[in-house]
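Peer 1: Got a predicted model here, sequence first, then my questions.
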Amino acid sequence: MTSSDLWDEETAAAYDDASAQMFAPDVLDPAVSFLAGLAGDGPALEFAIGTGRVAVPLAARGVPVSGIELSQPMVDQLRRRASARELPVAVGDMATTVVPGRFALVYVVWNSISNLRTQDEQVECFRNAARHLSPGGRFVVELWVPGIRRFPPGQAAVPFAVSDRHVGFDTFDMVTQQGTSHHYRRLDDGSARYAASNFRYIWPAECDLMARLAGLALERRVADWSGAPFTSDSESHVSVWRKPLDASDQD
């Protein structure tokens, strides 16, 4: 077990509704197209597969997809979309869990690698990705860039969502790179619900070092799934690291 928060049944049941904006075609379709292009004719493995938001439409494109997921309740929600035969999932953490086979593509989306809350675990996640890749295969991470530049002196939090239904903000520890996302949601009966999730943020250059330790080389970094250039002002990145073609295909 890693230091990741564990999504329980209540959270898993509400996850898709709470994340509805991430299912919008203008958000999801570019991600699926990007990943399908990298997978080509080969199989793909998703770390932190969750309820199958990306994996199910990617499989519908003809890509054989497998997954690793820490939370059994999240897998139970995924099973409403795809059977175990259609989309096999191993319950375990993405830093150490090993599944059979080698993959043309391993990927982790929507900041989920930050659920691993120590640097050591994040390093092991990159190594686990490399372990599952065929020579020439690629590891893709979608990750936000921490909004620390927006902190004025004395400020303790950065808002990331403000609407009549949802207010969210992040708090950061600059020393340990630990953070917490705080969510306040207005329910239909007018009451409010609070939830929080914990993470460790990772800088892009730190990701590159983790990849190098795993024997992977940066191939491409863009600001989003549509391929916008990554700049010093980008608030997110999609990064692609590749396993060398002459790498050993052994554990």
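Peer 2: Right, received. Where do you want to start? Residues are numbered from 1 along each chain as shown.

Peer 1: going forward, measure contacts and count neighbours with C-alpha atoms only.
Peer 2: Will do.

Peer 1: if you go through the stretch 101-250 of the chain in chain order, where are the strands?
Peer 2: For the stretch 101-250 of the chain, applying DSSP state E, counting those that start in this stretch gives strands covering 103-108, 133-144, 157-162, 166-173, 178-186, 192-200, 217-222, 236-242.

Peer 1: Point out the most buried one among those strands.
Peer 2: strand 103-108 (a mean of 25; mean count of other CA atoms under 10 Å).

Peer 1: That one to strand 236-242, inter-axis angle?
Peer 2: 150 degrees (axes from the mean of the first three to the mean of the last three CA atoms, to 10 degrees).

Peer 1: what sits up against strand 103-108?
Peer 2: Outside strand 103-108, the residues that touch it by CA atoms under 8 Å, 6 or more residues apart in numbering are 35, 38-40, 42-49, 129, 132-134, 136-142.

Peer 1: Next, count neighbours for the nearest residue to residue 135 once chain neighbours are set aside.
Peer 2: Of all residues not flanking residue 135 in the chain, residue 245 sits nearest, at 4.5 Å (CA to CA, 6 or more residues apart in numbering). Residue 245: 11 surrounding residues under other CA atoms under 10 Å.

Peer 1: Throw the strands of the stretch 101-250 of the chain into a markdown table and include distance to residue 85, thanks.
Peer 2: Below are the strands of the stretch 101-250 of the chain laid out as a markdown table (distance: least, CA to CA, whole Å):
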| stretch | distance to residue 85 |
| --- | --- |
| strand 103-108 | 17 |
| strand 133-144 | 21 |
| strand 157-162 | 38 |
| strand 166-173 | 37 |
| strand 178-186 | 35 |
| strand 192-200 | 31 |
| strand 217-222 | 33 |
| strand 236-242 | 28 |
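
Peer 1: out of these, which comes closest to residue 118?
Peer 2: Evaluated with CA to CA, the strands of the stretch 101-250 of the chain place strand 192-200 nearest to residue 118, the distance being 6.7 Å.

Peer 1: putting a second one here so we can go through both:
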Amino acid sequence: MREGDGYFGEDVAATYDESAAEEFRPDVVEPAVDVLAELAGDGRALELGVGTGRIALPLARRGVPVHGIDLSRAMVARLRAKPGGDAVGVTIGDFATTRVPGTFAVAYLVFNTINNLTTQDAQVACFHNAAAHLRPGGCFVIEVGVPALRRLPPGQNAVPFHISPTRWAFDTYDVATQAMSSNYVTIVGGRAEHRSIPFRYVWPAELDLMARLAGLRPRDRWEGWTRTPFTSESHRHVSIWEKPAG
């Protein structure tokens, strides 16, 4: 892993798009880009955790000026190598605290990336950072899963989410601290390789309080990018908070 890239160094970046292939499907990407382009309007968009450009590149192709922040140079190198990669400005840094010049109509965090911040303080700082970048009337958008604690029987702390002959993946949860990790066991040449990435899960109501602390107010919450209503049975949500005009 390259120093400074966190948990998304060269070993992860090299296969990231393939390992997350379902998230790159047009029927997944296009509804997200539709919402973000609408919120951006005639303004700029800021992606926190821009990665390999799954959302930033198609959003830029819509004519929206996009700037990204990411800690991983290895992931950003993949973005740069793609067609149109030079159209997205990128600042290397921690998206919870790194500032870039100018103001934005929309800032967004997708695909559970808020959970990459492994403390509540860092998540609160991220909301303040997003709010500081927004112009009056601008929006902060987060896409994140609802913690799967209902799937944990007493005495169990792991939930599998992928099982195949050559790859096993599971999440572990500590309900006392809201710490979690995603764990991947891959069989390569008859040998098992294990990788673990730490996260902190966060509840919708907790996110709303973080937004309030940052001076943002709730605008919308859906089950997904197609604006299906959010319910108690939803496994994820897309939430939007607005910076008051004036």
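Peer 2: Great, that's in hand. Here the structure is a predicted model, which is why all the values come from computation and not from measurement.

Peer 1: what TM-score comes out when they're superposed?
Peer 2: Laid over one another, the chains give 0.94 as their TM-score (TM-score structural alignment, normalised by the length of the second structure), with 243 aligned residues with a CA RMSD of 1.8 Å.

Peer 1: Looking at the strands of the stretch 101-250 of the first structure, which is nearest to residue 56 of the first structure?
Peer 2: Residue 56 of the first structure lies closest to strand 103-108 among those, at 13.8 Å (CA to CA).

Peer 1: Would you check the span in the second structure matched by the closest one?
Peer 2: Aligned using TM-score structural alignment, strand 103-108 of the first structure spans residues 104-109 in the second structure.

Peer 1: Hmm, residue 147 of the first structure is touching residue 235, no?
Peer 2: Yes: contact criterion CA atoms under 8 Å: residue 147 of the first structure and residue 235 qualify, at 7.3 Å.

Peer 1: Looking at the second structure, which residue reaches furthest from the middle?
Peer 2: residue 190 (33.2 Å; CA atoms, centre = their mean).

Peer 1: From residue 19 of the second structure, how far out is that residue?
Peer 2: Distance, residue 190 of the second structure to residue 19 of the second structure, by CA to CA, to the nearest Å: 20 Å.

Peer 1: how far does stretch 101-113 of the first structure sit from the chain's center?
Peer 2: 8 Å (CA atoms, centre = their mean, to the nearest Å).

Peer 1: burial measure for residue 123 of the second structure, as a count.
Peer 2: Look at residue 123 of the second structure: counted by other CA under 10 Å, it has 20 neighbours.

Peer 1: With residue 7 of the second structure as the reference, measure out to the spatially closest residue to it that is not a sequence neighbour.
Peer 2: Here the nearest residue to residue 123 of the second structure in space, its sequence neighbours aside, is residue 117; by CA to CA, 6+ apart that works out to 5.9 Å. Between residue 117 of the second structure and residue 7 of the second structure the computed distance is 12 Å (CA to CA).

Peer 1: do the same with residue 51 of the second structure
Peer 2: Residue 51 of the second structure sits 12 Å away from residue 7 of the second structure, going by CA to CA.

Peer 1: which residues touch the closest residue in space to residue 60 of the second structure that isn't next to it in sequence?
Peer 2: Nearest non-adjacent residue to residue 60 of the second structure, counting by CA to CA, 6+ apart: residue 66, 5.9 Å away. Counting by CA under 8 Å, 6+ apart, residue 66 of the second structure touches 44, 45, 46, 47, 56, 59, 60, 87, 88, 89.

Peer 1: Please look at the fourth one and residue 60 and confirm they touch.
Peer 2: Read that as residue 47 of the second structure. No: in this structure residue 47 of the second structure lies outside contact range of residue 60 using CA under 8 Å: 11.3 Å.

Peer 1: can you give me the helices in the second structure?
Peer 2: Per DSSP state H, the second structure carries helices over the ranges 10-13, 16-19, 26-40, 56-61, 73-80, 120-133, 204-213.

Peer 1: So which of those is nearest residue 99 of the second structure?
Peer 2: Among these, helix 120-133 sits nearest to residue 99 of the second structure (CA to CA), with 7.3 Å.

Peer 1: Check the mean deviation of the closest one from the first structure.
Peer 2: With mean CA distance after the TM-score superposition for the first structure, helix 120-133 of the second structure departs from the first structure by a mean of 0.3 Å once superposed.

Peer 1: Could you list every helix and strand in contact with that helix?
Peer 2: Helix 120-133 of the second structure is packed against strand 104-109, helix 204-213, with contacts defined by 3 or more CA pairs under 8 Å, 6 or more residues apart in numbering; DSSP states H and E.

Peer 1: And the contacts of the longest one?
Peer 2: So that's helix 204-213 of the second structure. Identification of contacts with helix 204-213 of the second structure by CA under 8 Å, 6+ apart yields 123, 124, 127, 128, 146, 217, 218, 241.

Peer 1: residue contacts, the first one?
Peer 2: Just to be clear, that refers to residue 123 of the second structure. 96, 114, 117, 210.
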